[in-house]
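J.: pasting the sequence and the predicted model now:
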Amino acid sequence: MSEGVAVVEGVDAGLAPAELAAKYGLDLSGRRPTLRAYTRELWARRHFIWAFATARTTASYTSAKLGQIWQVVTPLLNAAVYYLVFGLLLGTNRGIPNYVAYLCTGIFTFQFTQSAVLSGTRAIADNLGLIRALHFPRACLPIAMTIMQLQQLMFSMGVLGVIILVTGEPVTVKWLLVLPTLLLQTVFNTGLALLLARWGARTTDLAQLMPFVIRTWMYLSGVFWSVQTLSAHIPKPVQTLLYLNPALIFNELMRYALMDTVHASSLGPHVWLSALLWAVFAGGFGYVHFWRAEDQYGRG
């Protein structure tokens, strides 16, 4: 054996490592695949992504006595607090018909984005053991985190529907618009989760900073107030910037779909096109940005 190694070393002594690897058909361990091959690998593991998300959803409240009821109780408690502070004390409910349904819809919709972003930020750091033990596309993790939050939102939407009906809103054909709204928001949230998963893998302190960023974003996203009611008090350029806020766009689309008191005239200009562009941009950019660091995740 030693003589054979010596012969190989003698023959290939002048070759560079890359040339030597190419000559013997060797490849770099953990090498990043092409984007097309990576997408095929990811699609092949779609059942794993769904099963992983479902398992995490089931396990997330197992230690609590009320279990998954907290998926509904938490946004309802938030809605009660925000109604007291913003609706009654600060008076942001003025000029908004059916403010209770308006507020609850905004909170439930924004919480989907908020939870997807926060869980995506920790997707790599919280699963290092799994990453180092098994070979799979790392994008499975932030995508699974987004699906997990979508599953929780589906559980909560039933309660939101009851709130909307109890407060006097009728069931209309517009309710069907919930499906394209959720589809576009899910793609947008997935892109953000992938983007922040890469940043969070490199800078773990980002997970501590993001709650403050998300809270500020929520205050600017029309969860408690309406751009229409404030239009007389804010400059036109500021209104334009607010209408470009993707979180506000999805909030308004969900309200328009579920609430008969929210009319198309109250929505921002080209709102469906804006939602589509945000979904395509965030989803595509986040996916490619995450893929470019695929060979770095899980390394010390």
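T.: Now that the structure is in, tell me what you want to look at.

J.: from now on I want contacts and neighbour counts done on CA atoms only, so please keep to that.
T.: Fine.

J.: which strands or helices does the biggest helix by length in the chain pack on?
T.: When the chain is parsed with DSSP state H, its longest helix is helix 140-166. Counting contacts by 3 or more C-alpha pairs under 8 Å, 6 or more residues apart in numbering; DSSP states H and E, helix 140-166 packs against helix 46-59, helix 70-82, helix 99-121, helix 178-202.

J.: 10 Å - rerun?
T.: With contacts taken as 3 or more C-alpha pairs under 10 Å, 6 or more residues apart in numbering; DSSP states H and E, helix 140-166 sits against helix 35-44, helix 46-59, helix 70-82, helix 99-121, helix 178-202, helix 246-258.

J.: buried residues, the first one. List them.
T.: Spelled out, it's helix 35-44. For helix 35-44, burial by neighbour count (16 or more other C-alpha atoms under 10 Å) applies to Tyr38, Thr39, Leu42.

J.: in CSV, list the residues you listed along with distance to Phe108.
T.: What follows is those, written out as CSV (distance: C-alpha to C-alpha, whole Å):
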residue, distance to Phe108
Tyr38, 33
Thr39, 31
Leu42, 29
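
J.: for Trp272, state which of those is nearest.
T.: Thr39 (27.3 Å; C-alpha to C-alpha).

J.: check contacts around Ala6.
T.: Asp12, Ala13 (C-alpha atoms under 10 Å, 6 or more residues apart in numbering).

J.: right, and the helix or strand after the helix or strand that contains it?
T.: Secondary structure from DSSP states H and E places Ala6 in helix 2-12. The helix or strand immediately downstream of helix 2-12 is helix 17-23, counting by DSSP H and E.

J.: quick one: residues in contact with that following helix.
T.: Contacts to helix 17-23, defined as C-alpha under 10 Å, 6+ apart, come from residues Asp12, Ala13, Gly14, Leu15, Ala16, Gly25, Leu26, Asp27, Leu28.

J.: below is an additional structure, to be compared with the one above:
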Amino acid sequence: MANTALADPDAGLTQAQLAARYGLRVAGERPSLAEYTRRLWTYRHFIAAYSNAKLVASFSNARLGQLWQVLTPLTNAAVYYLIFGLVLEQKSIPNFIAYLTTGLFIFSFTQAAAQHGTTSITGNLGLIRALHFPRACLPLAVMLTQFQQLLASLVVLLGIVLVTGEPITLEWLLLIPIVLLQAVFNAGLTMAVARIGSKVADVKQVMPFVLRTWMYGSGVLYNVALFEENLPSWATKLVEANPMLVFIELARHALLEGAPLLNTSMLQAWSYAVGWAVLVGVGGFIYFWRGEQEYGRG
């Protein structure tokens, strides 16, 4: 017996003890949050390259190519202006076309990120099963793709604001932190819906209805003063905390003079924006990380 023990030092050890002795780890094991963050940072170039490739591929079959980055928001703005500006005559809003396009472009950034983020895991199962990398790269690439499209839309938006008679002011610079805070918010939101979408396939079908309802509740297409006129005070308070309404209100305040706004102070609006960015950005990241070992299985 003594000779057998000397010949086989692993005799009698459990699988866990053998793994510990030889430094083996479970395939797909979730790393610590700090280690996961470090790994994700090392893949930042992959995220950028993948988002650029997705952006180019999305317009590769169109004859006008990436020009649709500008034409799409312009066409959407024209349709909504025809309905809400000319047919419904939003006369209570000065410079309605700039008011409308500001809300539309800011909301579309979050709308597209959430919608595409829902399938960022289920639509890349082949890549996930073939390669080992932090899965958060995929929803973050979705957000970055939409961020690049937003930048093209903002060029159009600034042109519309100027053409419709708004003066250039220093407050335009506030658009930079507004968009960056929204990008952090969108990153967390995209990761959260990516995990939900990986578990529940029906979320893809439900998401358009959720986003459409969110758009109507964010004052994108009409005067936000209607909320205060038609809702009880407690409901108005909830509307004021709506993250998309907050980002849209801040953008309109930065770009437009005389735009109707809710009676929320700018300090309160900025507090909401920072709070939502931190809460959803960090919370969405942690929520996605907790499901890291589940993606691509089954």
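T.: Arrived safely, thanks for sending. Since the model is a prediction, treat every value here as computed from it, not as a measurement.

J.: can you give me the TM-score here?
T.: Once superposed, chain against chain, the TM-score is 0.93 (TM-score structural alignment, normalised by the length of the second structure); 294 aligned residues with a C-alpha RMSD of 2.0 Å.

J.: distance to Met148 of the first structure for the helices and strands packed on helix 140-166 of the first structure - can I get that in TSV?
T.: As requested, these are exported to TSV (distance: least, C-alpha to C-alpha, whole Å):
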stretch	distance to Met148 of the first structure
helix 35-44	17
helix 46-59	5
helix 70-82	12
helix 99-121	8
helix 178-202	11
helix 246-258	19
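
J.: tell me which of these lies nearest to Thr229 of the first structure.
T.: helix 99-121 (12.4 Å).

J.: elements contacting that closest one?
T.: Packing partners of helix 99-121 of the first structure (3+ C-alpha pairs under 10 Å, 6+ apart): helix 70-82, helix 140-166, helix 178-202, helix 206-219, helix 246-258.

J.: so can I have CSV of these showing distance to Gly298 of the first structure and mean neighbour count?
T.: As requested, those are exported to CSV (distance: least, C-alpha to C-alpha, whole Å; neighbours: other C-alpha atoms under 10 Å):
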stretch, distance to Gly298 of the first structure, mean neighbour count
helix 70-82, 31, 16
helix 140-166, 12, 20
helix 178-202, 8, 24
helix 206-219, 17, 14
helix 246-258, 31, 24
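
J.: of the ones you listed, which is nearest Thr34 of the first structure?
T.: That would be helix 140-166 among those, by C-alpha to C-alpha, at 16.2 Å.

J.: where in the second structure does the closest one fall?
T.: Aligning helix 140-166 of the first structure against the second structure (TM-score structural alignment) gives residues 137-163.

J.: what about the counterpart of Ile128 of the second structure in the first structure, distance to Trp199 of the first structure?
T.: In the first structure, the residue equivalent to Ile128 of the second structure is Ile131, according to TM-score structural alignment. Ile131 of the first structure sits 16 Å away from Trp199 of the first structure, going by C-alpha to C-alpha, to the nearest Å.

J.: same check on Ala264 of the first structure?
T.: Using C-alpha to C-alpha, Ala264 of the first structure is found at 38 Å from Trp199 of the first structure.

J.: is it possible to get TSV of the contacts of helix 17-23 of the first structure that adds distance to Ala247 of the first structure?
T.: As requested, the contacts of helix 17-23 of the first structure are arranged in TSV below (distance: C-alpha to C-alpha, whole Å):
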residue	distance to Ala247 of the first structure
Asp12	59
Ala13	60
Gly14	59
Leu15	56
Ala16	52
Gly25	49
Leu26	48
Asp27	44
Leu28	42
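
J.: let's see if you can find the most crowded of the residues you listed.
T.: Asp12 (14 neighbours; other C-alpha atoms under 10 Å).

J.: excluding chain neighbours, what is closest to it?
T.: In this structure, Asp12 of the first structure finds its nearest non-sequential neighbour in Leu20, 7.2 Å apart by C-alpha to C-alpha, 6 or more residues apart in numbering.

J.: residue in the second structure paired with that neighbour?
T.: Aligned by TM-score structural alignment, Leu20 of the first structure pairs with Leu18 of the second structure.

J.: follow-up on the earlier one: the match of helix 140-166 of the first structure vs the first structure - mean distance after superposition?
T.: Here stretch 137-163 of the second structure, set against the first structure after superposition, deviates by a mean of 0.7 Å using mean C-alpha distance after the TM-score superposition for the first structure.

J.: gap between that stretch and the chain center?
T.: Distance of stretch 137-163 of the second structure from the chain centroid (C-alpha atoms, centre = their mean, to the nearest Å) equals 12 Å.

J.: just stretch 210-218 of the first structure next, same as before
T.: 14 Å.

J.: just stretch 58-73 of the second structure next, same as before
T.: Centroid separation between stretch 58-73 of the second structure and its chain, computed with C-alpha atoms, centre = their mean, is 21 Å.

J.: show me the contacts for Ala57 of the second structure.
T.: Going by C-alpha under 10 Å, 6+ apart, Ala57 of the second structure touches Ser51, Gly65, Gln66.

J.: just the buried ones from these?
T.: Ser51, Gln66.

J.: want to throw the contacts of Ala57 of the second structure into CSV with distance to Leu140 of the second structure?
T.: Shown next, in CSV, are the contacts of Ala57 of the second structure (distance: C-alpha to C-alpha, whole Å):
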residue, distance to Leu140 of the second structure
Ser51, 9
Gly65, 24
Gln66, 21
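
J.: for the match of Ile128 of the second structure, the count of nearby residues, please.
T.: With other C-alpha under 10 Å as criterion, Ile131 of the first structure counts 18.
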